[in-house]
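Peer 1: the following comprises the amino acid sequence and a computationally predicted model.
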Amino acid sequence: MVVGAGVVGAACAEALSAAGLCVHVLDRGPVACGTTAAGEGNVLVSDKAPGPELDLARDSRRRWPGLLAALGEELGPCGAEAEWEAKGGLVVATTREAVAPLAAFADAQRAVGVRADPVSSGQARELEPYLTRDLTAAVHYPEDAQLQPVLAATALLAAVRARGGEVCSGVPVRGVLRDGAGAVRGVRTARGVIPCPVVVNACGPWSGRFAAAAGVPLAVLPRRGMVLVTGPLPAGVVRRKVYDADYVGAVASGDADLQTSTVVESTRAGTVLIGSSRERVGFDDRLRTEVLGVLARKALGLFPVLEGVPVMRAYGGFRPYAPDHLPVIGEDPRLPGLWHATGHEGAGIGLAAGTGRLLADLCTGERPAVDPEPFRVGRPALMQEA
């Protein structure tokens, strides 16, 4: 039983069903309506320092194209269309102070095999002709990619259904039931008890609440973010994901206060997504116009051409934040049969393919391609009461 029908839950369900297990997916709301719907679709290696998360990101980046192609063969091309674009990313510095940290970060990534190509200001503007001229450094990441997250989650779950599994939306899970030995024996839902020996907690920002209700508190918290969406623009105004070098620091920060960094990227529909913000405000979902104003002003600093472009809408969402900034993937040592796949914060879409495969390998006893130890549930940072 996978609880949570976002992209991470969908990837886990798909990988488990591909391994031959009978899989049911439950979600209290519609498919992919939470964090996944509020995501930008990033599949990035450019924002991760060498270490476990980068290892998982590179594994996931390798898997996504093949997984989508396999789903296309299984479901037909229309059933697996996820708007995959291997368009690369560009990280830029606009101050002298940012040059050395950006270069050092790229050097460290190259040392472990990531394509991180330093480019001159002129070369950066060849890649992005409308980029500001106030550049001090830039690094091109050809491996960065993008997909449409709701379509990706929908395709993964369609495969689960095609293999005999069930996907039920609008079914809240109210608790986990234990047998006489203290292991999972089922879940209690609004529609009654459903027996199952394995439950996967893929509830995203709500994973901490789900774990607490199961009697095993987990320090996964919501971290709020907001995005602006412009009206459609002519092709080529923004060609790839472009972000300021300070974005990496914002991602890695544990500060609860508001942080913003400049992120600008196009979509296949021609709209431009403008971010990003991070703050820990619980589940307060109010849009704050002052934050949106900061995002807009910073975007103009990178792409002056956006001045006067209409904003079509703004939206916000919650990322699942773990205090040590690593995903939580594996079985809970306190409750046999309860597994977690959460804590990816803003990287869940990019990490989903690798996460699903890692969890399925662990669950079925296969040898995983990525070392699972750094993502274990029992690490000290997660055992604190949330």
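Peer 2: Sure thing, it's come through.
Peer 1: all contacts plus neighbour counts: C-alpha atoms, from now on.
Peer 2: Fine.
Peer 1: which stretches of the stretch 251-386 of the chain form strands?
Peer 2: 259-266, 272-278, 311-321, 328-331, 338-342 (DSSP state E, counting those that start in this stretch).
Peer 1: among those strands, which is the most enclosed?
Peer 2: Highest mean neighbour count of these: strand 338-342, a mean of 27 (counted as mean count of other Cα atoms under 10 Å).
Peer 1: second structure for comparison follows:
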Amino acid sequence: MARVVVLGAGMVGAACARELALAGFAVTVVDRSGPAAGTTAHGEGNVLVSDKGPGPELELAKLSRELWPAILDGDPNAAAAEWDPKGGIVVATTPEGAAALTEFAEGQRKAGVTADEMDAGALAAAEPHLTRDVAMAVRYPEDAQVQPAGAATALLAAAVRAGAELRTGCEVLGAVRRGGRITGVRTSAGTIEGDAVVNAAGPWSGEVAKRLGVRLDVRPRRGEVLVTAPMPPTVFHKVYDADYVGAVGSAAEDLQASAVVEATRGGTILLGSSRRRVGFDDRLRPEVLSVIAAKALRLFPTLAGVPVIRAYGGFRPFVPDHLPVIGPDPELDGLWHATGHEGAGIGLSAGTAAVLRDLMLGREPAIDAAPFRADRPAVQSEGENL
């Protein structure tokens, strides 16, 4: 039985561990902290197709959206994932935004995404508390949400039931090599041997790769979220303004913000989102939180005066060309990567794990994996963390 060491116990690492364990690998999951303690615990839980234009990432998103219900169906820990296929609504509040959204949605439809334009009556019925100052709205019934930490824990539990072992408090220090091949990792808790190693360390993947002796240009990009006090039902879909797509696709280092509003099963409302390139600076910035709140109030004026009970931020694994990295390392035999999803890792994790499993088994994945390869220029460039 081939032994695989998965570095990272967040959502992507958990999904990969589950798929590989079910495929018959002897899996050991290693994390310097604990399950879902990093990026996964600091996200919103989005499983989206609405924010991705035609191309490889959308194909990965469609595959993931197809896989998620099947993964959770019958799982004894599925309730913790809080799967909610509530759908999403994207709104434009200006004529220019409406024109851009129209073009974007048309391209998605051609790629197989359901994107339904909504008139004022349908929008008011779907979201009665949303501003009426909307130039255009598109509904995406395939969008869904999970509780990130609960979903990752469920996937890890499934991996453990399939024979995987979880080791926490293990920081990766370096690679064990033999004959030009990685045969394990040196950690703060000792050496862990394996026939293959999967780097699923999220925004820390670039540093982990460096410690293993290879190049991988994955950088941290920070995002913040506000959480309101529990409320009566107020927001019924994931609702965001059309600027969100531009913020996701931007490579700018300065603040990129847009309104993203959605409720949780517990009744709180999550307000996002922001993206900033600040390294691993984890300080919350009041001016950033103020921008997020102001943009959210433009969409839902009725939230004015609602208490915000907490704010949190986290780092997302950013790649300059905005595509995940899935596949073998070009320099070190036996090393594989599953990272670089930025803020989409929760939703893309299921498809990522399936693609990685097939590649490691020498099978043809359900989608073309070539765009995600680790030897592409954007990933092998002289990154700022290398």
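Peer 2: Looks like it arrived, so ask away. Predicted, not measured: the structure shown is a model, and the values here were computed from it.
Peer 1: circling back to that earlier point, next, format the strands of the stretch 251-386 of structure 1 as TSV and append distance to residue 349 of structure 1.
Peer 2: Formatted as TSV, these follow (distance: least, Cα to Cα, whole Å):
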stretch	distance to residue 349 of structure 1
strand 259-266	16
strand 272-278	16
strand 311-321	11
strand 328-331	15
strand 338-342	11
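Peer 1: which residue numbers in structure 2 go with stretch 281-297 of structure 1?
Peer 2: Under the alignment (TM-score structural alignment), stretch 281-297 of structure 1 falls on residues 278-294 in structure 2.
Peer 1: to clarify, my last question referred to stretch 377-385 of structure 1.
Peer 2: Using TM-score structural alignment, stretch 377-385 of structure 1 lines up with residues 374-382 of structure 2.
Peer 1: could you work out the end-to-end span of that stretch for me?
Peer 2: End-to-end distance for stretch 374-382 of structure 2: 14 Å, by Cα to Cα, to the nearest Å.
Peer 1: run the chain-centre distance for that stretch.
Peer 2: Between the centre of stretch 374-382 of structure 2 and the centre of its chain there are 20 Å (Cα atoms, centre = their mean, to the nearest Å).
Peer 1: mind listing the helices for the stretch 151-300 of structure 1?
Peer 2: Remark: helices assigned in the stretch 151-300 of structure 1 by DSSP state H, counting those that start in this stretch are 207-213, 246-252, 289-302.
Peer 1: for residue 233 of structure 1, which of those is the nearest?
Peer 2: helix 289-302 (15.1 Å; Cα to Cα).
Peer 1: tell me which of the helices of the stretch 151-300 of structure 1 sits most buried.
Peer 2: Across those, averaging neighbours per residue (mean count of other Cα under 10 Å) puts helix 207-213 on top, at a mean of 21.
Peer 1: what residues in structure 2 pair up with that one?
Peer 2: Aligned by TM-score structural alignment, helix 207-213 of structure 1 falls on residues 205-211 of structure 2.
Peer 1: list the contacts of the matching stretch.
Peer 2: For stretch 205-211 of structure 2, contacts defined as Cα atoms under 8 Å, 6 or more residues apart in numbering pick out 172-175, 199, 201, 215-219, 317, 339, 385-386.
Peer 1: that older thread, closest one to residue 55 of structure 1 among the strands of the stretch 251-386 of structure 1?
Peer 2: Among those, the nearest to residue 55 of structure 1 by Cα to Cα is strand 328-331 (13.9 Å).
Peer 1: many thanks, I have nothing further to ask.
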